[in-house]
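**Student:** how does the following fold in three dimensions:
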Amino acid sequence: MAANGLPDVVELDKLPARVVICEVGPRDGLQNESAIVPVEVKLEFIERLVDAGHQLVEVTSFVHPSWVPQLADAEQLLSRLPRRPGVRYPVLVPNARGLDRALDAGVTEIAIFGSATETFARRNLNRTMAESVEMFAPVVAGARERGLRVRGYLSMCFGDPWEGRVPLPQVVRAATALMGLGCTELSLGDTIGVATPGQVRALLALLAQAGVDLDSVAVHFHDTYGQALANTLAALQCGVSIVDASAGGLGGCPYAESATGNLATEDLLWQLAGLGIQTGVDLTKLVETSVWMAGQLGRPSPSRVVQALAPR
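**Tutor:** Predicted structure coming up:
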């Protein structure tokens, strides 16, 4: 370990010089919490993340409060959130009504949440995959007409708790359908954390063959089987340079009971620092933030790097 508390740098070939981290802790990380986190805590969490250097922070969701009670304060949070120049604050919207609420709140970037499997589409959106795309079409069109960026999440890309293994051509069809709506970015989700690096490489190769620009692709790995960092490295070696992660490893999926936490941003930062890849995020400040948030939630952070670097 270097004197600055970061790993020694040994670079590998075929890796990007810089990675954009999409910090999903305030939305995806907190949505599963059973106890409602006060809006003041959420606001401080977001401010701490931005102060640590994050320039892309997904802050909340305009889903119906009965679906995700934790995020029922979306309007209140956005009305009080300081928007710093150069920082992107996307929000998740489920439908046209969600887009209207987001526009009223002054949002400049949204995300939609699709599925690569029929079962999860029905459980999450009460629609088939095709019906989901039809529902998203006016949302994406309306957002793009107003100059908003649109991130398309695609869940269950490698495995589904009800359907099992997901055929990669099926994932490609779902991905190209979302991108065909006009999404500016596609985030591939390993929602239950079953992927391995070979599967990641195979899917990205098929997407590239289908005409999807990997510069617009992000990866979103869960660490259920301890594969998130290995899968991320495989994706970076294929040309991906956008990675979703959650400070302190917060989060799961309220509609997939076997899904455990997201890839911890601190664990990702440690790996990227050791590879000489720039992110603009200060690891020390982020560890301090996750220790603080763990205190707010009343339990330790599951991040290995937070555990290693946190003051004793």
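
**Student:** CA only for contacts and neighbour counts going forward, please
**Tutor:** Noted.

**Student:** just checking, what packs against the longest helix seen in the chain?
**Tutor:** In the chain, with assignment by DSSP state H, the single longest helix is helix 129-145. Packed against helix 129-145 by the contact rule (3 or more CA pairs under 8 Å, 6 or more residues apart in numbering; DSSP states H and E) you find helix 96-104, strand 109-115, helix 118-125, strand 149-155, helix 168-180.

**Student:** can you give me the helices in this protein?
**Tutor:** Here the chain has its helices, by DSSP H, at 39-51, 74-80, 96-104, 118-125, 129-145, 168-180, 197-209, 228-237, 265-274, 283-297, 304-309.

**Student:** okay if I get those as TSV plus distance to Asn4 and mean neighbour count?
**Tutor:** Converted to TSV, the helices of the chain look like this (distance: least, CA to CA, whole Å; neighbours: other CA atoms under 10 Å):
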stretch	distance to Asn4	mean neighbour count
helix 39-51	19	18
helix 74-80	36	16
helix 96-104	42	17
helix 118-125	45	18
helix 129-145	44	18
helix 168-180	41	18
helix 197-209	31	17
helix 228-237	23	21
helix 265-274	11	21
helix 283-297	10	19
helix 304-309	12	16
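
**Student:** before we compare anything, build this one as well:
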Amino acid sequence: MESTRTAQPASDPNALDLGLPSVVRDPALPARVRIHEVGARDGLQNESALVPVEVKAEFIARLAAAGLRTIEATSFVHPKWVPQLADAEELLPRLTELRGQYPGLRLPVLVPNERGLERALAHGADEVAVFASATETFAQRNLNRSMAEALEMFRPVVGRATEHGLTVRGYLSMCFGDPWEGPVAPEQVVEAGLRLIELGCAELSLGDTIGVATPGQVAALLEAFTRSGVPVARLAVHFHDTYGQALSNTLTALRHGVTVVDSSAGGLGGCPYAKSATGNLATEDLVWMLHGLGIETGVDLAALVGTSAWLARQLGRPSPSRAVQALAGPTGSPSAAN
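**Tutor:** This is a model prediction of the structure:
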């Protein structure tokens, strides 16, 4: 393995620069990972207080400036169900200039049904995602439909979006464990995932919604998808950190060829329909690990930490991200971060 240490501070040539990780490249891992940032949607939808649209727009702009190129912006669900994202129609037009400022920037939005797709199209969305479940109980609680009924509901959504030239991502929740049904068999997840792919989803994000997955489970599920004929290039992983396993699960996924990882700046998020779900994998923690492995992300870690520290001040509480706490101080909201 190639080992590269970070530059040391001039004042003490023997001191470790804690602002950057030491790099030891593992040739068995991907050279580059695309981070699918979900903080502005999955993160903020779980906040009890409504975040002003101006703050959301600036948050997304700061994330783009930090180098993130896939930022899930919002959701076109009915405001009754997710009032935190009721301003989607006001937010999306505010982001138009970002695409010109940052070439290659992707701003996907979540759509639950045809009405949501219509609203998204009317306000300039060019990439969408649908949200399904690998278990019956969560499908009923989250979508008020059976798994089969939910997939049929998504059929015209994916079809129309594809006809309009939009890329569609499929989220699959409860892929490792369900608070009502217990452990979920890999074959059950693969069956639901194949249905989403057959509908026309270009990418499938495998979600550990309540954060119970272990590396062995992750390996078993990815191997099951490989046996089913799904290329690993079409898979992404989405881990919650309930038991502190999100990074180890991510590393396992990388060793199995996954190159797209969902994460949330500052570790924001959870799931309003599964109370045992805690925060998402923090993007800063992920970037620290990836950069330490010599994996390219295109992300400026210092700028990202500053962004999450800024948002922590807007929310009035410290960031749960361990990297933010380490790099920005114990409160995760230093006065130096603009």
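
**Student:** okay if I get the helices and strands packed on helix 129-145 of structure 1 as TSV plus distance to Leu43 of structure 1?
**Tutor:** Shown next, in TSV, are these (distance: least, CA to CA, whole Å):
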stretch	distance to Leu43 of structure 1
helix 96-104	17
strand 109-115	18
helix 118-125	27
strand 149-155	22
helix 168-180	31
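
**Student:** for Val50 of structure 1, find the nearest of those.
**Tutor:** Nearest of those to Val50 of structure 1, taken as CA to CA: strand 109-115 at 16.6 Å.

**Student:** what angle separates that closest one from helix 168-180?
**Tutor:** Using axes from the mean of the first three to the mean of the last three CA atoms, to 10 degrees, the direction of strand 109-115 of structure 1 lies 150 degrees away from that of helix 168-180.

**Student:** what residue of structure 1 is the furthest out?
**Tutor:** Within structure 1, Ala3 marks the point farthest from the mean C-alpha position, 31.6 Å out by CA atoms, centre = their mean.

**Student:** from Val9 of structure 1, how far off is that one?
**Tutor:** Ala3 of structure 1 sits 12 Å away from Val9 of structure 1, going by CA to CA, to the nearest Å.

**Student:** how about Gly249 of structure 1?
**Tutor:** 24 Å.

**Student:** higher neighbour count, those two?
**Tutor:** A direct count of neighbours by other CA atoms under 10 Å for Gly249 of structure 1 and Val9 places Gly249 higher, at 26 against 15.

**Student:** pull up the gap between the equivalent of that one over in structure 2 and Val261 of structure 2, please.
**Tutor:** In structure 2, the residue paired with Gly249 of structure 1 is Gly267, using TM-score structural alignment. According to CA to CA, Gly267 of structure 2 and Val261 of structure 2 sit 14 Å apart.

**Student:** just give me the match in structure 2 for Ala35 of structure 1.
**Tutor:** Matched by TM-score structural alignment, Ala35 of structure 1 corresponds to Ala49 in structure 2.

**Student:** so what's the residue count around that match?
**Tutor:** With other CA under 10 Å as criterion, Ala49 of structure 2 counts 11.

**Student:** nearest to His222 of structure 1 among the helices of structure 1 would be which one?
**Tutor:** Among the helices of structure 1, helix 228-237 sits nearest to His222 of structure 1 (CA to CA), with 5.9 Å.

**Student:** on that earlier part again, OK, contacts around the match of Gly249 of structure 1?
**Tutor:** 39, 43, 279-283, 319-321 (CA atoms under 8 Å, 6 or more residues apart in numbering).

**Student:** just how off-centre is stretch 215-232 of structure 2 within its chain?
**Tutor:** 20 Å (CA atoms, centre = their mean, to the nearest Å).

**Student:** if you could redo that for stretch 186-204 of structure 2, that was the one I meant.
**Tutor:** The chain centre lies 18 Å from the centre of stretch 186-204 of structure 2; the measure is CA atoms, centre = their mean.

**Student:** where does that stretch end up in structure 1?
**Tutor:** By TM-score structural alignment, stretch 186-204 of structure 2 lines up with residues 168-186 in structure 1.

**Student:** check stretch 58-69 of structure 2 too.
**Tutor:** By TM-score structural alignment, stretch 58-69 of structure 2 lines up with residues 44-55 in structure 1.

**Student:** same question for stretch 147-159 of structure 2.
**Tutor:** Matched against structure 1 by TM-score structural alignment, stretch 147-159 of structure 2 falls on residues 129-141.

**Student:** quick one on the thing from earlier: can you tell me what sits against the longest helix of structure 1?
**Tutor:** For helix 129-145 of structure 1, contacts defined as CA under 8 Å, 6+ apart pick out 94-96, 99, 110, 112, 114-118, 121-122, 125, 149-150, 174, 177-178, 181-183.

**Student:** and what of stretch 2-22 of structure 1?
**Tutor:** With CA under 8 Å, 6+ apart as the criterion, stretch 2-22 of structure 1 contacts 1, 54, 56-58, 236-245, 270, 273-279.

**Student:** please apply the same query to stretch 101-119 of structure 2.
**Tutor:** For stretch 101-119 of structure 2, the surrounding residues in contact (CA under 8 Å, 6+ apart) are 64, 68-78, 89, 98-99, 120, 125-131, 153-154, 156-157, 161.

**Student:** narrow those to those that are buried.
**Tutor:** If you count burial by 16 or more other CA atoms under 10 Å, the buried members of those come out as 64, 68-77, 89, 98, 120, 125-131, 154, 157, 161.
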